[in-house]
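> Can you look at this prediction? I've put the sequence above it.
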Amino acid sequence: MKKVHPLLEWLKKNPAPTAVQPHLTGSSTGVDRRGFLRNSALGGLSLGMLFDGKPEREMEFITQRVKRESKPSDLKITDMRVAVLQGVPFSSPIIRIDTNQGLVGWGEVRDGASANYALTLKSRILGKNPCNVEQIFKQIKQFGGHSRAAGGVCGVEMALWDLAGKAYNVPAYQLLGGKYRDYIRLYADTPEGKDYDEFAKHMVRRRDQGYTFLKMDFGIGMIADTPGMLVGAKNWSVKQQWNDSQPGKMGNYAQTKHPFTRIQVTKKGIDALALHVSKVRDIVGYETPLAADHFGHFDVNTAIQIGKAMEPFRLAWLEDLVPWFYTDQWKQISDAIDTPTLTGEDIFGKAEFIKLIDARAIDMIHPDLASSGGLLETKKIGDYAEENGIPMAMHFAGSPICMMANVHCAAATENFVALEHHGVDVDGWEDIVTGMKPIVDKGFVKVPDKPGLGVELNEDVAKKFLKKGATWFAPTDSWNTRDSADRDWS
């Protein structure tokens, strides 16, 4: 009696995956061992060594090249590490979450925020199934705060969607309910120049790059050195809107909320700002939407005066005229001027957006996904605004990892208008990831159909952006153990 090879005996009891069935059956009447061995050899799977008669090991070897999807229900988080990139265009901590099935999820802490905002969450997510994104988000949400303090929660949430998409083999937007659009429109921030001619060259370059939506700066810092433009600004470091290292005679300008500086802009100053915008409009034309960025720290009355002066130029919006939490002041400004108002890049969670929307205090919302709560929370924010007739632009100033998280959210949100791109002039920016080339094409990003976020970190290039003194995804075992009770109710 002919002896049956143990592998074939095992295969009869354990049917092979569909993808390898053609190699295992030679006819409709039974298993053809010779044909199976021949096909295996042709496929590069030599069976010259039969693993000491252990069919389980032979089967594992035979099917090692067969594409398998993850087992989402068994997926577990095993590790989280970070690497801080610098100059993309600012500092951006990149998160890597590892799993027991070899899947890796990428996320990003918001620009300018500490990687520790994410690392403190590691002990809270180890061992959890990353596919339970909303459940995990609700458990770690309490560790987020407004602006950069939200960076850890949002960065982890991005990585969870990346993992969930890879586990189910679908793009992240599909898990958010599908997409409204195939392309995401970008708006490009444009740097100031030392004079109008240099600034004009920057604007022309943006136009030639194909951007169909632009944003500019024309705050009070640009007129601070000209006599007769500002009232009460002499003792403030007006040109240091973001630099909180200069205390100044009156206090730290960067840390003093707008209404408390008591700086005013004169008629001469407002005319100078209007002249600047008119020259930019001459360059850009009126076919291209043109938005305005931060203006400096002054009160509601000055904001209204500037807003009225800008009305002839039909700007897309005036951004962050006063801090986002002054709801009544925002409504006062919005009711007084015809140019759309916008705020929101530092708001964490939908609750504060709801207050602004319900009060009809602003004309547009402007969440930064790396602060607002990640993909799902930002979609919820957008959906609430959409139900109330308010459009959503999105703020962004990070690496391609965070951009792709924004792209999937924007694709899945109906009232989306445009996404900011702050890294247009960063050499090598697109090469930080693989999976899309180019990422930006004439001011638009094609929504990827690859699983998860659709890109992977290109370590060879990303290492060139590694912040001086930072480590490259070093072990973070010191963050493995939770040392506090987290329940925020009794």
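That came in fine, so what should we check first?

> rest of the way, CA atoms for contacts and neighbours
Will do.

> OK, contacts around A336?
I304 (C-alpha atoms under 8 Å, 6 or more residues apart in numbering).

> quick one: it and L315, what's the gap?
With distances taken as C-alpha to C-alpha, to the nearest Å, A336 is found 16 Å from L315.

> tell me the secondary structure for A272?
Under DSSP: H, G, I helix; E, B strand; the rest coil, the three-state class of A272 is helix.

> And stretch 127-147, how far out from the chain middle?
Centroid separation for stretch 127-147 versus its chain: 16 Å, with C-alpha atoms, centre = their mean, to the nearest Å.

> okay, how far is it across stretch 313-328, tip to tip?
So stretch 313-328: terminal residues 26 Å apart, C-alpha to C-alpha.

> Please name the nearest non-neighbouring residue to the spatially most central residue of the chain.
Central residue of the chain (C-alpha atoms, centre = their mean): C402, 2.9 Å from the mean position. Nearest non-adjacent residue to C402, counting by C-alpha to C-alpha, 6 or more residues apart in numbering: E108, 5.8 Å away.

> How about P130?
According to C-alpha to C-alpha, 6+ apart, the nearest residue to P130 is L160 (5.2 Å).

> Could you measure from the one you found over to V280?
From L160 to V280 the distance is 42 Å (C-alpha to C-alpha).

> Repeat that for G382.
Taken as C-alpha to C-alpha, the span from G382 to V280 is 31 Å.

> between these two, which one's more packed in?
Comparing G382 with V280 by other C-alpha atoms under 10 Å, the one with more neighbours is G382, at 29 against 18.

> Now do the helix or strand containing the more buried one: everything it contacts.
Applying DSSP states H and E as the criterion places G382 in helix 374-387. Helix 374-387 has contacts (C-alpha under 8 Å, 6+ apart) with 134, 153-155, 157-158, 161, 176, 349-350, 353-354, 357, 365, 367, 369, 372, 391-392, 405-406, 408-410, 412-416.

> 6 Å instead?
C154, E157, K350, C409, T413, N415 (C-alpha atoms under 6 Å, 6 or more residues apart in numbering).

> just stretch 338-351 next, same as before
146-147, 311, 317-320, 362-368, 371-373, 381.

> would you list every one of the helices in the stretch 151-300 of the chain?
151-168, 172-175, 196-208, 267-284, 300-309 (DSSP state H, counting those that start in this stretch).

> Please identify the most buried of the ones you listed.
Each of those was given a mean neighbour count from mean count of other C-alpha atoms under 10 Å, and the largest, a mean of 29, is that of helix 151-168.

> Return the list of helices and strands in contact with that one.
Using 3 or more C-alpha pairs under 6 Å, 6 or more residues apart in numbering; DSSP states H and E, the elements in contact with helix 151-168 are strand 104-108, helix 369-372.

> another structure for you, compare them:
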Amino acid sequence: MKILRILEKDLPITSPGANAVVDFAGLTTSAVAIVTDAYRDGKPLVGYGFGSIGRWSVGGMLRERFIPRIVAAEPESLRDEAGGIDPFACWNAAMRNEKPGGHGDRAAALGALDMALWDLRAKAEHVPLYRLLADRYRDGQANEEVAVYATGGYYQQGGDYRALKDELKGYIDLGYNEVKIKIGGAPLAEDMKRIEAAIAVLGDGSRLAVDANGRFGLETALAYGRAMSDYGLRWYEEPGDPLDFQLMAVVAEHYDGPLATGENIFSSQDARNLLRYGGMRSERDFVQFDCGLAYGLPDYLRVLDIMRRHGWSPRRLHPHGGHQMSLHLAAGLGLGGNESYPSVFQPLGSFADCSKVENGRIRLPDAPGVGLELKSGLKTWLDNAFRL
């Protein structure tokens, strides 16, 4: 098998409103198509990927650096002993001449490429990606179901508590047991009323997580922690800047409930520093590293190794992003669960059209690859954008 060409396009994503820091109007991500000389059912075998959800597209990096390096490599250097395209060899080729550090948008560019490479590899082996990963890394043991929670509760112009309650009721009707809402975009007293409105729908604070999206300084983070201490929340997410490990450590000293962070940690090096210095408690807290934003699977495997060496179970990892790549990682690598965006960030949010949430859990389809084409709206966009 040989790579013939690699294409990239900006993929527009419908916005849900705003969190405490960002208004998502006009949000895009980078989509990638890797076209090979192999055929399936009379069509070229193509791997698709994208740079997750919540960051902006990185087409310039892909066009000017990473794609040309793969295309320029000797084809034999990109294949494994069986003649298949080797995602690790392609990743190494893309990263040639890259300096250490600088983990930002570069990590999302590699995440998009890597997702397409693993989609391609799983399709070539006629298996779903989660099954390929389980066979490689867990002696064939895969999670047949994955726990998923619904993320919503964004700040909407003119929104009120009734609208928030209706939104969360909709998620429960879809089969979710647990949800996450945003905080930090309103005064503390108003956010507490939002939390109380959400708990009134869910019936128990343990079914509700809250996310400050890195908004707070230390004093505000602690004030929110004190105000929320009696709610018994599922977790308090990203109270301060994701790289302010001291802030996280101090919050962990004062907030007894579970904390969560990691969606904006873009490398194994930063993940290691978070676990070293962030005061995170392996028996209580959660991490949310997103493969699509963090260099893809090669570095993600390093993160899992670092977690184990610091005494963390993979079950404490619930990937950010609400997309199918993270879902395959959760099932294939034995992670604790996965985020979901049932009604926002389309056409990427949520999972395959045929996958239904039941009692807060979801089963993956048996289709080869990541299964991006199993979302009808996304398939239409891919077909129109790449015209393969």
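That came in fine, so what should we check first? This one's a predicted model, so the numbers in the text were calculated from it and none came from an experiment.

> so what's the equivalent of R314 of the first structure over in the second structure up against?
Counting by TM-score structural alignment, R314 of the first structure corresponds to G232 in the second structure. The neighbourhood of G232 of the second structure, defined by C-alpha under 6 Å, 6+ apart, consists of G205, S206.

> quick one: secondary structure of G232 of the second structure?
G232 of the second structure - assigned by three-state DSSP - is coil.

> about what we covered before: residue in the second structure paired with the residue nearest to P130 of the first structure?
Using TM-score structural alignment, L160 of the first structure lines up with L117 in the second structure.

> just checking, that match touches P87?
Yes. Using C-alpha atoms under 6 Å, L117 of the second structure makes contact with P87 at a distance of 5.5 Å.

> On the three-state scheme, K9 of the second structure is what?
Per three-state DSSP, K9 of the second structure ends up strand.

> That one: neighbour count?
K9 of the second structure has 20 nearby residues by other C-alpha under 10 Å.

> Next: M59 of the first structure.
M59 of the first structure: 16 surrounding residues under other C-alpha under 10 Å.

> equivalent range in the second structure for the host helix or strand of it?
Assessed by DSSP H and E, M59 of the first structure sits inside helix 55-62. Helix 55-62 of the first structure lines up with nothing in the second structure when matched by TM-score structural alignment.

> quick one on the thing from earlier: now the contacts of helix 374-387 of the first structure in CSV, with distance to T341 of the first structure?
Shown next, in CSV, are those (distance: C-alpha to C-alpha, whole Å):
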residue, distance to T341 of the first structure
C154, 26
E157, 29
K350, 19
C409, 23
T413, 20
N415, 16
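
> from those residues, which single one is nearest R124 of the first structure?
R124 of the first structure lies nearest to E157 out of the contacts of helix 374-387 of the first structure, by C-alpha to C-alpha, at 12.8 Å.

> For the closest one, which non-adjacent residue is spatially closest?
G374 (5.7 Å).

> count of neighbours near the equivalent of that neighbour over in the second structure?
If you follow G374 of the first structure across to the second structure using TM-score structural alignment, you land on G296. Counted with other C-alpha under 10 Å, residues neighbouring G296 of the second structure total 30.

> Could you do R185 of the first structure as well?
25.

> Distance check, the aligned partner of it in the second structure against F216 of the second structure.
R185 of the first structure maps onto A147 of the second structure when the alignment is built from TM-score structural alignment. Separation of A147 of the second structure from F216 of the second structure (C-alpha to C-alpha) stands at 29 Å.

> now A227 of the second structure
A227 of the second structure is 14 Å from F216 of the second structure, by C-alpha to C-alpha.

> got it, and V46 of the second structure?
43 Å.

> returning to that earlier point: tell me which residues in the helix holding G382 of the first structure are buried?
374-386 (16 or more other C-alpha atoms under 10 Å).

> and the direction of that helix versus that of strand 104-108, what angle?
60 degrees (axes from the mean of the first three to the mean of the last three C-alpha atoms, to 10 degrees).

> from the middle of its chain, how far away would helix 374-387 of the first structure be?
14 Å.

> Just want the angle from that helix to helix 151-168.
Using the same axes, to 10 degrees: helix 374-387 of the first structure against helix 151-168 is 100 degrees.

> Helix or strand next in line after helix 374-387 of the first structure, which one?
strand 392-394.

> For that following strand, grab the matching residue range in the second structure.
Going by TM-score structural alignment, strand 392-394 of the first structure sits over residues 317-319 in the second structure.

> same check, this time on stretch 345-353 of the first structure
Counting by TM-score structural alignment, stretch 345-353 of the first structure sits on residues 263-271 of the second structure.

> Pull the contacting residues for L133 of the second structure.
Contacts of L133 of the second structure by C-alpha under 6 Å, 6+ apart are G332.

> Could you rerun that using 10 Å?
Listed by C-alpha atoms under 10 Å, 6 or more residues apart in numbering, the contact partners of L133 of the second structure are 118, 122, 127, 139-142, 328-334.

> what about T14 of the second structure, how many neighbours?
Around T14 of the second structure there are 17 residues (other C-alpha under 10 Å).

> sec struct for it, please.
From three-state DSSP, the assignment for T14 of the second structure is coil.

> ok, it touching L348?
Yes. Between T14 of the second structure and L348 there is a contact under C-alpha atoms under 10 Å: 9.2 Å.

> Just give the number of residues close to A412 of the first structure.
Residues near A412 of the first structure, counting by other C-alpha under 10 Å: 26.

> Residue in the second structure paired with it?
Checking with TM-score structural alignment, A412 of the first structure has G332 as its match.

> what angle sits between the helix or strand hosting its match and helix 297-309?
Using DSSP H and E, G332 of the second structure sits in helix 324-333. Here helix 324-333 of the second structure points in a direction 50 degrees away from that of helix 297-309 (the same axes, to 10 degrees).

> how close does helix 324-333 of the second structure sit to the first structure?
Once the two models are superposed, helix 324-333 of the second structure sits on average 1.5 Å from its counterpart in the first structure (mean C-alpha distance after the TM-score superposition for the first structure).

> where's the match of G374 of the first structure relative to G184 of the second structure, distance?
G296 of the second structure is 30 Å from G184 of the second structure, by C-alpha to C-alpha.
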